[in-house]
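K.L.:
Provided below for reference: sequence and predicted model.
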Amino acid sequence: MPEPYPTESLDLPRLRYPDRAITPYDGRRLAIVNSVDQSLNRRRSARDWVVDSVAFLLASLVGLILYDQNSADRIPDWMFLADFVSGIALCLLLWFRRRWPIQLAVLSALVTIYSETGGIAALIFAMNVAVYFQLRVTLLIGALNVVSVVLYSLVRETNDPPVLVYATALPLYIAAVGWGSYIRSRRQLLQTLRERAERAESVARLEAEQGQLRAREEIAREMHDVLGHRLSLLSVHAGALAYRPDASTEEIAGAAEIIRSSAHQALQDLREVIGVLRAPVGELPQPTFGDLPVLVEGAQRAGVPVELELDAPGSLPEHVGRTAYRIVQEGLTNAMKHAPDEPVHIEVTGAPGNGLTVVVSNPAPRIRPGDQGQGLKGLRERAALVEGRLEHGRTPEGDFRLSAWLPWPA
């Protein structure tokens, strides 16, 4: 399917049927029309001054030579005078060929019916139409010039036979129109290439921005997973200190040390995340599947009764192992938040070719149906990214169960 042509710079009132939807053909046609308008209405550049000066001098010099050579033609004196005056006038009008291209081309075709002096100017006017307008308009102007050549052979009683006049004039007009059409096609090609390059730059810029947004979303998800878990541990220990005013000095000191170390680690994680956000290129340090026992030990030191059943012999793919780690981490965080002091059972089993199953369950959570944050949604997205699946909800016994299956290629 071809790419649609851009319409943001198009002059919409130019459509013949304004109620009709804009098609790619309309977009291309309107873009060409606007390009022609801009070329015709822009200020004359230094290059235009040089081209117009050369065209004027060439048309005037050749016109005067032809006028002198055809002074022996058997025509009235007033026609000779009209030939000279109108021919020089056409040469002067070359300075305005960009402002009134079609009008001057029609006028030159009429004048060259009797004027030999303006012949080169008429060729330039015809080529000018071919440069700025579509083939249909160019062919109409070309046909008008052919009629002008035929009438010239009848009006001017020259010494040359009409066939020689046709053989001389018609190839010149064909060459001029062909050269103008080539220039127009080349300009359209350059314009198309320029628009494609600009479109490619825009697409590349949008893809880079989308990549940055995806990277920031990933960092935000990591912040939720890492800091949420650390802060949940802090909440558990702070709650224990608040509800145990009779705790011994050693217990208070141990809980305070855990709170201090957890807070310090949370600050370290936060610094790493902020460092990645500030850096132009970087990656957030990612946990691995081998860090899973360390995660469970940290929760156990915090006083959370966690039981881990790990049976996954073999080497997991890095992205699958990281996803399994995040699922367990989010399950522990939710358990400490919604069901503190309740035992948590974690089961991680699997083998290459059969997939990896991760189950986190804890009894009687106080979470209400529908009271779910972004963590579980993020876990579902993580599992989908590795072509896995995730389910969560209450069991018939009233426990909350988080279950995931992740692919593990053989």
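P.N.:
Looks like it came in fine. Remember, predicted model here, so these are calculated numbers, not experimental data.
K.L.:
contacts and neighbour counts: CA atoms only from here.
P.N.:
Will do.
K.L.:
next structured bit after the host helix or strand of residue 55?
P.N.:
Per DSSP states H and E, residue 55 falls inside helix 46-69. From helix 46-69 onward toward the C-terminus, using DSSP H and E, the following helix or strand is helix 77-93.
K.L.:
give the buried residues for that next one.
P.N.:
Neighbour-count burial for helix 77-93 flags 80, 83, 84, 86, 87, 88, 89, 90, 91, 92, 93 (criterion: 16 or more other CA atoms under 10 Å).
K.L.:
leaving out sequence neighbours, find the closest residue to residue 404.
P.N.:
Closest residue in space to residue 404, ignoring its immediate chain neighbours: residue 390 at 4.2 Å, by CA to CA, 6 or more residues apart in numbering.
K.L.:
and that neighbour, helix, strand or coil?
P.N.:
strand (DSSP: H, G, I helix; E, B strand; the rest coil).
K.L.:
got the angle between the helix holding residue 55 and helix 77-93?
P.N.:
Following axes from the mean of the first three to the mean of the last three CA atoms, to 10 degrees, one obtains 170 degrees for the angle between helix 46-69 and helix 77-93.
K.L.:
pull the residues that contact helix 46-69.
P.N.:
83-84, 87-88, 91-92, 94-95, 116-121, 124 (CA atoms under 8 Å, 6 or more residues apart in numbering).
K.L.:
and which of the residues you listed is nearest to residue 146?
P.N.:
residue 119 (12.5 Å; CA to CA).
K.L.:
here's the one I want to compare it with:
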Amino acid sequence: MNVEYRWLLPSVLLGDPDEGRPARRSTRDWIVDILIFLLTCGLVWLTLPDLEGEGRALRMTEQVLGGLSCAAVWLRRRWPVTLSLVATVFSSYFVMVGGVAVVALFTVAVHRPFKISGLVLAANLVTLAPLALWRPDKVLGPLWTAVFGTVLALAVFGWGIVVRSRRQLVHTLRAQAQVAGQEARRLERERIAREMHDVLAHRISILSLHAGALEFRPDAPPEQVARAAGAIRDSAHQALQDLREVIGVLRQPGDDPDEIVPERPQPTLADLDELADESRRAGMDVTLTVEAGQAASASLGRNAYRIVQEALTNARKHAPGAPVRLSVKGGQGEGLTIEARNKIGWPSSIPGAGSGLIGLTERAELAGGRLEHWRTPEGDFVLKAWLPWPT
């Protein structure tokens, strides 16, 4: 059909713009279409007794239309609305087309919205009147023929609406599950990014501190140079190992939702002393006070460790050489309070984008706590966080 003349036909006849395009049938579609075709042939065959006593020309016409209507069932996926309307018009007088009209009505109810399928249903109900007047069932009579046809049309239409609603519900649930899966993957990547920032920033700041010491004291004793070089090598190795593990997690497809990706052992409150010792070996003056039990959950211990780690990293970046005072206090029911205090000094050469404190704030809020930082009139920088510790 020429494009400029498509507007002359009602859109209900044309259907969707893609309705005329060939669609690839799946195995299930082929099975359903074959069953529908056999069902239609059976319905046409059941109407043969109604042709007894009719003229020879009418019987021939009925049989030809019945055969053509059975063949037309294979077009119900491509042009459901057009097939239903054409079959409805012919079924107003020819009884052997009634089976195709019922199948086409069901197809329209399943594959088209109510604003279209409702009009097709109305057309089916209207055509029952001439059928009941001109060619009523010999047993039922005109009135009951119209009643039976109305009940049948409404039942088939309602069945189609139920099937359509179920398909839409399944489609919606699948879409929601897909969105939820994507959101879960996004949150997991954000968590990995926060972990990566905290770990790498800590490792690289220690590495830079040792490298700066070598640059500042090129005439240091060989033992100190060897010790600093070993610390640089260990920090670089640990940073590469952490980066390799995170990249390995990010590269995993994660197609199986039941697949559990093993994680590396996460730090706890018991690892804070080792973290402080590592910073002391790098030349920092760190005082750590821990007054908290060891019964903290894994998530609480990990979050507290990362906050202390980032506080030490910030101190190395922005106040190299300044003493750092850390306190971790709390217990079950009252929460865990973490406070870091250091003098504000000259920033080091390590670049910073300010994302560390933002990430720590997000980490604390996700855990149900809070984090704040400020500068005191005495020239100290204070970072304080509170994390819930349920009983």
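P.N.:
Looks like it came in fine. Worth saying up front: this structure is predicted, and the values here are computed from it rather than measured.
K.L.:
any chance of a markdown table for the buried residues of helix 77-93 of the first structure, columns distance to residue 221 of the first structure?
P.N.:
Formatted as a markdown table, those follow (distance: CA to CA, whole Å):
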| residue | distance to residue 221 of the first structure |
| --- | --- |
| 80 | 90 |
| 83 | 85 |
| 84 | 84 |
| 86 | 81 |
| 87 | 79 |
| 88 | 79 |
| 89 | 77 |
| 90 | 75 |
| 91 | 74 |
| 92 | 73 |
| 93 | 71 |
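K.L.:
you'd agree residue 236 of the first structure is up against residue 338?
P.N.:
No. Counting by CA atoms under 8 Å, residue 236 of the first structure sits too far from residue 338 to count as a contact (10.8 Å).
K.L.:
and these two? Which one has more around it.
P.N.:
residue 236 (21 against 15; other CA atoms under 10 Å).
K.L.:
enumerate every residue touching that one.
P.N.:
302, 336, 340.
K.L.:
quick one: secondary structure of the aligned residue in the first structure for residue 246 of the second structure?
P.N.:
Using TM-score structural alignment, the partner of residue 246 of the second structure in the first structure is residue 273. Put simply, residue 273 of the first structure is helix when judged by three-state DSSP.
K.L.:
give the closest residue to residue 273 of the first structure in space, chain neighbours not counted.
P.N.:
residue 284 (6.5 Å).
K.L.:
where does that neighbour sit: helix, strand or coil?
P.N.:
Secondary structure, three-state DSSP: residue 284 of the first structure is coil.
K.L.:
what about residue 25 of the second structure, neighbour count?
P.N.:
Residue 25 of the second structure, neighbours per other CA under 10 Å, totals 11.
K.L.:
check which helix or strand covers it.
P.N.:
Here residue 25 of the second structure is assigned to no helix or strand, by DSSP H and E.
K.L.:
got it, and residue 168 of the first structure?
P.N.:
Following DSSP H and E, one finds residue 168 of the first structure within helix 162-243.
K.L.:
please say which position in the second structure the residue nearest to residue 404 of the first structure maps to.
P.N.:
By TM-score structural alignment, residue 390 of the first structure lines up with residue 371.
K.L.:
check residue 202 of the first structure too.
P.N.:
Using TM-score structural alignment to pair residues, one finds that residue 202 of the first structure aligns to residue 175 in the second structure.
K.L.:
report how many residues lie close to that match.
P.N.:
Residue 175 of the second structure, neighbours per other CA under 10 Å, totals 12.
K.L.:
and the gap between it and residue 298 of the second structure?
P.N.:
Noted for residue 175 of the second structure: a distance of 34 Å to residue 298 of the second structure, by CA to CA, to the nearest Å.
K.L.:
ok, residue 118 of the second structure next?
P.N.:
In this view, residue 118 of the second structure and residue 298 of the second structure are 59 Å apart by CA to CA.
K.L.:
so which of the two has more stuff around it?
P.N.:
residue 118 (16 against 13).
K.L.:
name the element the more buried one belongs to?
P.N.:
Counting by DSSP H and E, residue 118 of the second structure is found in helix 114-126.
K.L.:
all strands of the stretch 201-350 of the second structure, in order?
P.N.:
286-291, 324-331, 335-343 (DSSP state E, counting those that start in this stretch).
K.L.:
so after the last one, what's the next helix or strand?
P.N.:
Past strand 335-343 of the second structure, heading to the C-terminal end, the next element that is a helix or strand (DSSP H and E) is helix 355-366.
K.L.:
mind listing residues that contact that next one?
P.N.:
194, 197, 198, 303, 307, 310, 370, 371, 372, 385, 386, 387.
K.L.:
residue 46 of the second structure: how many residues sit nearby?
P.N.:
Applying other CA under 10 Å, we find 12 residues neighbouring residue 46 of the second structure.
K.L.:
same question but for residue 177 of the second structure, I mixed them up
P.N.:
Using other CA under 10 Å: residue 177 of the second structure sits among 12 other residues.
K.L.:
again, but for residue 316 of the first structure
P.N.:
As a measure of burial, residue 316 of the first structure has 22 neighbours, counting by other CA under 10 Å.
K.L.:
surely it meets residue 408?
P.N.:
Yes. In this structure residue 316 of the first structure lies within contact range of residue 408 using CA under 8 Å: 6.8 Å.
K.L.:
what residues do the two have in common as contacts?
P.N.:
Shared contacts of residue 316 of the first structure and residue 408, defined by CA under 8 Å, 6+ apart, are found at residue 352.
K.L.:
before we move on, the earlier item: redo the contacts of helix 355-366 of the second structure as JSON lines? Include distance to residue 159 of the second structure and neighbour count.
P.N.:
Output for the contacts of helix 355-366 of the second structure, formatted as JSON lines (distance: CA to CA, whole Å; neighbours: other CA atoms under 10 Å):
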{"residue": "194", "distance to residue 159 of the second structure": "52", "neighbour count": "19"}
{"residue": "197", "distance to residue 159 of the second structure": "57", "neighbour count": "16"}
{"residue": "198", "distance to residue 159 of the second structure": "58", "neighbour count": "23"}
{"residue": "303", "distance to residue 159 of the second structure": "55", "neighbour count": "21"}
{"residue": "307", "distance to residue 159 of the second structure": "60", "neighbour count": "27"}
{"residue": "310", "distance to residue 159 of the second structure": "62", "neighbour count": "20"}
{"residue": "370", "distance to residue 159 of the second structure": "55", "neighbour count": "18"}
{"residue": "371", "distance to residue 159 of the second structure": "58", "neighbour count": "21"}
{"residue": "372", "distance to residue 159 of the second structure": "61", "neighbour count": "14"}
{"residue": "385", "distance to residue 159 of the second structure": "60", "neighbour count": "22"}
{"residue": "386", "distance to residue 159 of the second structure": "59", "neighbour count": "23"}
{"residue": "387", "distance to residue 159 of the second structure": "56", "neighbour count": "23"}
